[in-house]
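Participant: let me see the structure of the following:
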Amino acid sequence: MTSDSFVHPYIPNTAPESRAAMLSAVGAVSTDEFYADVPAALRLDRPLDLPAPFVAEQDLARHVRGLLAKNRSTQERLSFLGAGVYNHYVPAVVDEVIGRSEFLTAYAGEPYEDHGRFQALFQYQSLMAELLAMDVVNVPTYDGYQATATGLTMSGRMTGRSRALVVSDVLPAKLSKVHDYIRAHLTLEHVPTAGGTTDVAAVVAALSDDVAAVWVETPSATGAVEATLQQIADAAHAVGAVVVVGTDPIGYGILTPPALSGADIVTGDIQSLGLHQWFGGAHGGFIAVHDDPRVVMEMPSRLFGLAATDVPGEYGFGDVAYDRTSFAHREEGKEWVGTAAALWGIAAGVYLSLMGPAGMAELGEVLLARTRYAQQALAAIDGVTLDDDAVHLREFTVTLPIAASVVVDALRAQGIEPGVVVGEHRLLVCVTELTSQADIDRLAGALAAVTASDLAAEEQNR
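Facilitator: Alright, predicted model coming up:
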């Protein structure tokens, strides 16, 4: 069967007559014309190597079930994996609320009719603003990576400058995404870190009057909490640069929010706030700023606030400063804003309203305590060392006496995911409130046994 006569059972309008009618309507001879702007070197010029489609629905369902059965969730295995997606507890009421028909649809999790959605998102923004000690928080963007990238491009527009300093250890995936997003506007320059956190002296040396932003990650890619943010901010502000902080909001019930230490724009992901891991995570990005029109008007994403109605004394909820967005300016917009992650904002709002200030403070204390206990338990193993002495929240790295891949393979066979390999002998370990003391002890015991056995085998082979 040729491609011209093939009708795909899953894809509408693949019948030859339908294809011909669509090509005729747009004045094209073939679909190749649609890809004229794609360089020839990037084209595959052959069919994709895909299996034949299942014609019968029951056969397709069986095949998909077989694929899904290969997955193992963190409810089935003891997991110390982090690096951007975290195993926090999600209260049952969160799922109940976001499953309601006035919030949930098949498209973007946000119906176009407002049956309380705008108010729920306004409440989410208000709760996030209180947690972060900021004034203005946006409706969620796609994810925290985009949010941080947007924070940096905002700084470029505000200052008219083209350099941005990266002064923290950043997750490689995040660094790649941010670089890809901002490369047409800003040049990223890396300032080496010291002891797991920012080297303030190196930052001061790198600053000049052409720096648009200083980008700080706290906790960093290794979970290190930045202790010198105020010094960094003072130095950046002295040359007119904007301080952009990428963070995870889960710890700010107990940690000092970046806004109180000089941050101008605070960004990050809300996955930790009531969103499941879901084999890659539900993600939504937040951008938080002070109530400064110069900054607020550079935010490309939607903001919901109180709005007056035609009836005196009544109010509703709707877009604030709508003329900032690409919805209003279209191709002339400062940044493109499209399908967002508004449903996850409602989920995070429900989570924060349930936790309250006391709950978030207790959670922060638990995370700090569990992290420190895990560090001490692993560092007590012969040959295992902590990579720095910074304060860590949730994640930290250790150097092992044997290859990290060997440890992962051995412990995975015991139903334990010990962490993410970040170097030949380095492992990134993550704990949350769902990681008990017994879980940490089990990891330490298994790690100690594997390292001792491997080192003994090496000694015997000498």
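
Participant: could you use CA atoms for every contact and neighbour count after this?
Facilitator: Will do.

Participant: any idea how far the nearest residue to Asp388 once chain neighbours are set aside is from Ala307?
Facilitator: Excluding the flanking residues, the one nearest Asp388 by CA to CA, 6 or more residues apart in numbering is Gly195, at 5.3 Å. According to CA to CA, to the nearest Å, Gly195 and Ala307 sit 49 Å apart.

Participant: another for comparison:
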Amino acid sequence: MATHPYIPNSVPAVRAAMLREVGAASTEDFFADIPAALRMQAPLNLPAPHLSEARLKRHVDGLLRKNQHCGAHLSFLGGGCYQHHVPAVCDEINGRSEFATAYAGEPYDDHGRFQALFEYCSMMGALLEMDVVNVPVYDGLQAAATAVRMASRHTGRRRVVVAGNINPDKLSMMRNYGRADLDFDIAPFDPATGLLDKTGLAALLGQDTAALYLDVPSFLGTIDDGAALAAAAHAAGALFVVGVDPLSLGVLATPASYGADIVCGDIQPLGMHMNYGGGQGGFIASHDDPAIVMQYPSRLFGIVPTSVPGEYGFGDVAYSRTSFDKRENGNEFVGTAAALWGITAGVFLALMGPQGMGELATGIAQRTAYAKQRMARIPGLRITHGGSCHFREFVVNFDGAGLPVAAINAALLKQGMFGGHDLSADFPVLGQSALYAFSEVHTQEDIDLLCATLEKAIQQ
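Facilitator: Just a heads-up that it's a prediction; the model follows:
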């Protein structure tokens, strides 16, 4: 290894001293437990280094210029990460040094962060009509995977029934996260309606079922009958776990109101920009049932009075249940928290208030309805689940146009638009279909322009 000016342990004498200190003959000793078949046997094929900051900056700028982003393109792409307006105050607050630099540990007094996260949890609890909300985990996919594991620990059962109209990435995360102690059954959905097949579901629910997992709205944008599904889950002695888009609660009933035991989701729509792999944060919520609360692996913040009258403190609740305290004996290992995004979401919720959330969700529902009506008039297109209710997203089928989704999206991109999320590989039963998403940033003119561009693409 060559000596590097910014890496002290690349100096041979320093490396030798460090190895002597830990009793290792070489750095190879640190990897002895990894089977040889899993270890790389040749050096990485890395490009030549950039030897100055100016050259490195030029190189990175060149890479960034290749990106085509939603600031320059009109986007109708959703499927788990969405373009929404981010109020300037959200960026102003989350950019403050006391928040941007606050990580997971407490080597310093950090009561401001604790209070900010407590306020976020309180507002999320009010939105969800739940008593307990965690400090955000990495993203909504992890939150869903953790929620079904919580249900398994609570019930002592290992089988989870998952609605088939789920985000495939979320299902993959669940399977990966629960591969050691969970079994998964996929409840079929009706391709004609996008809704869960209740007959098929009934055949899967049994006395070994830990949880029924459902997204409302579903990945396909449809809205299932949550009350009936909650009753079915509870009749089998299982918990009803619901993934929810928090923005949708401005117009839809809360999962708690129709029987959900655990609610989870992603807070990205609450004041976070889309970016390349970030901007996600997962929430988990429940009623104040101690048996369920003790299954949370992530941090919970509470408020308590101090010895000074009128002053309060903020900090961890039931810390002893976490892996921070119990280490390998904890419910699950918990790592990086999305605390900064929780603070950002708290700012967003405080800014919007109940009336603002209602107005925002109503506007999204109206745009979704208009887009469905407008796109249904395009020859060669079909709104796959046109008879179902939708929020923000719906499936558009292109079989009648005789074109694959990839060709349609390529034609749209040439006109400065990102088309819908291609479903043809993950949901072949839906044919050549794409998932189109609409939000408050889209105007009627934007939707009309999309439809006109689609018509031209099909005619060509």
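
Participant: after superposition, what's the TM-score here?
Facilitator: Once superposed, chain against chain, the TM-score is 0.94 (TM-score structural alignment, normalised by the length of the second structure); 448 aligned residues with a CA RMSD of 1.7 Å.

Participant: what's the local residue count around the residue nearest to Asp388 of the first structure?
Facilitator: 11 (other CA atoms under 10 Å).

Participant: so who does it touch?
Facilitator: Listed by CA atoms under 8 Å, 6 or more residues apart in numbering, the contact set of Gly195 of the first structure reads 387-390.

Participant: of these, closest to Gly318 of the first structure?
Facilitator: Ala390 (43.4 Å; CA to CA).

Participant: pretty sure the closest one contacts Ala224?
Facilitator: Yes. Shown here, Ala390 of the first structure and Ala224 form a contact pair, counting by CA atoms under 8 Å, at 5.9 Å.

Participant: the two - which one has more neighbours?
Facilitator: More crowded of Ala390 of the first structure and Ala224, by other CA under 10 Å: Ala224, with 26 against 16.

Participant: need the counterpart of that one in the second structure.
Facilitator: Mapped onto the second structure by TM-score structural alignment, Ala224 of the first structure lines up with Thr222.

Participant: go on, Asp439 of the first structure?
Facilitator: Match for Asp439 of the first structure (TM-score structural alignment): Asp446.

Participant: hang on, that match is in a strand, isn't it?
Facilitator: No. Using DSSP: H, G, I helix; E, B strand; the rest coil, the assignment for Asp446 of the second structure is helix, not a strand.

Participant: separation between it and Phe438 of the second structure?
Facilitator: Distance, Asp446 of the second structure to Phe438 of the second structure, by CA to CA: 10 Å.

Participant: higher neighbour count, the two?
Facilitator: Neighbour count, other CA under 10 Å: between Asp446 of the second structure and Phe438, Phe438 has more, with 27 against 15.

Participant: now that one. Nearest residue, chain neighbours left out?
Facilitator: The shortest distance from Phe438 of the second structure to any non-neighbouring residue, by CA to CA, 6+ apart, is to Arg392 (5.2 Å).

Participant: which residues touch the one you found?
Facilitator: 221, 364-365, 367-368, 437-439.

Participant: if I look at it, how far off is Leu127 of the second structure?
Facilitator: From Arg392 of the second structure over to Leu127 of the second structure (counting by CA to CA), the distance is 19 Å.

Participant: with Ala143 of the second structure instead?
Facilitator: Taken as CA to CA, the span from Ala143 of the second structure to Leu127 of the second structure is 17 Å.

Participant: where along the first structure do the helices fall?
Facilitator: Listed in chain order, the helices found in the first structure under DSSP state H are 16-26, 57-68, 92-98, 117-132, 144-159, 172-182, 200-206, 229-238, 293-296, 326-329, 342-379, 404-412, 437-461.
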